[in-house]
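Colleague: can't give you the sequence, but here's the structure:
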């Protein structure tokens, strides 16, 4: 069994060569193409996925021998995920957990305690980002939370 060090930094605290493109991107001088990664799985396996590169990381991780896909950056012009994308990811399972949507196999996955946990996580996100997001994002999150809370109360009472 071969063990590969996939940490972003060396023991001396220096950024590893395969992660230099992140530093360049942050400085605003995006590299044409990041250097190829010698290790199997590349930075995507270590959690160092570039913004918007989740799909590429997933496909690269699923095909074990494909080092090229793991080291690629998202195409130019691809938008990085924003605040509402995070809200959508947190809110997505709530419909299933409230029993309003069915799983692909037709089963219901109603789990009210977990639904409440997800709703509470959205409320924490709302509290922690207060004053740091646009008015439109604030309004959308408030509306979403109000609707989810009402639906939760309906489900828990009946």
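Modeller: Now that the structure is in, tell me what you want to look at. If you're wondering where the values come from, they're calculated on a predicted model, not measured in any experiment. Residues are numbered from 1 along each chain as shown.
Colleague: CA atoms for contacts and neighbours, from now on please.
Modeller: Fine.
Colleague: Return the residues in contact with residue 136.
Modeller: By Cα atoms under 8 Å, 6 or more residues apart in numbering, no residues touch residue 136.
Colleague: what helix or strand does it sit in?
Modeller: helix 135-157 (DSSP states H and E).
Colleague: again, but for residue 74
Modeller: Going by DSSP H and E, residue 74 is not in any helix or strand.
Colleague: Next one: it from residue 142, what distance?
Modeller: The gap separating residue 74 from residue 142 is 32 Å, by Cα to Cα, to the nearest Å.
Colleague: hold the first one in mind and look at this next one:
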């Protein structure tokens, strides 16, 4: 074979640039999605939608209303006995409506949670009346 007859190898260096551009595009999309999820009050990754999360939502709201969790805007606890009572009542509705449909562990968790919240509510409401 002569030089003119030797096989020619064509190197496509464009694929590297295309792959890099695609990688950058995907990275930008992922970053934008993260910004969108966390912007406008978003929290990023959400907790699983399950029974424990449902109960935890009401517990958190009740504790917030009882002043156990400070207001994130002011850093100060605020007391709203009506709101606390409402969230405890909502947990009671969940308990009543799910009787016989929960695992033993879920029943015990819910019963213990309600007991503790009710006790805390009574203690705080009595202390508030004495002031």
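Modeller: The structure has been received and is ready for your questions. From a predicted model like this one, the values you see are computed outputs, not experimental measurements.
Colleague: thinking again about what came up before, the helix holding residue 136 of structure 1 vs structure 2, average offset?
Modeller: With mean Cα distance after the TM-score superposition for structure 1, helix 135-157 of structure 1 departs from structure 2 by a mean of 0.3 Å once superposed.
Colleague: what's that helix aligned against in structure 2?
Modeller: On structure 2, the counterpart of helix 135-157 of structure 1 by TM-score structural alignment is residues 104-126.
Colleague: mind checking how far the matching stretch is from the chain centre?
Modeller: Counting by Cα atoms, centre = their mean, to the nearest Å, stretch 104-126 of structure 2 is centred 22 Å from the centre of its parent chain.
Colleague: Could I get the buried residue list for that stretch?
Modeller: Buried residues in stretch 104-126 of structure 2, counting neighbours by 16 or more other Cα atoms under 10 Å, are found at 107, 110, 113, 114, 117, 118, 120, 121, 124.
Colleague: Report the contact partners of the fourth one.
Modeller: When contacts are counted by Cα under 8 Å, 6+ apart, residue 114 of structure 2 touches 88, 91, 92.
Colleague: out of those residues, which are buried?
Modeller: For these, a neighbour count by 16+ other Cα under 10 Å gives the buried set as 88, 91.
Colleague: Name the nearest of the contacts of residue 114 of structure 2 relative to residue 77 of structure 2.
Modeller: Nearest to residue 77 of structure 2 out of these is residue 88 (Cα to Cα; 18.5 Å).
Colleague: Now do the same for that closest one: its match in structure 1.
Modeller: Per TM-score structural alignment, residue 88 of structure 2 is aligned with residue 119.
Colleague: That match and residue 148 touch, don't they?
Modeller: Yes: using Cα atoms under 8 Å, residue 119 of structure 1 is in contact with residue 148, at 7.0 Å.
Colleague: so who does residue 108 of structure 2 touch?
Modeller: Counting by Cα under 8 Å, 6+ apart, residue 108 of structure 2 touches no other residue.
Colleague: distance of residue 90 of structure 1 from residue 20 of structure 1?
Modeller: 31 Å.
Colleague: nearest residue to residue 84 of structure 2 other than its sequence neighbours?
Modeller: Nearest in space to residue 84 of structure 2, with sequence neighbours left out and distances taken as Cα to Cα, 6 or more residues apart in numbering, is residue 62 at 4.4 Å.
Colleague: The match of residue 88 of structure 2: helix or strand, and which one exactly?
Modeller: helix 112-128.
Colleague: Which strands and helices lie in contact with that helix?
Modeller: helix 83-97, helix 135-157 (3 or more Cα pairs under 8 Å, 6 or more residues apart in numbering; DSSP states H and E).
Colleague: Need those helices in JSON lines (columns: distance to residue 112 of structure 1).
Modeller: What follows is these, written out as JSON lines (distance: least, Cα to Cα, whole Å):
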{"stretch": "helix 83-97", "distance to residue 112 of structure 1": "6"}
{"stretch": "helix 135-157", "distance to residue 112 of structure 1": "7"}
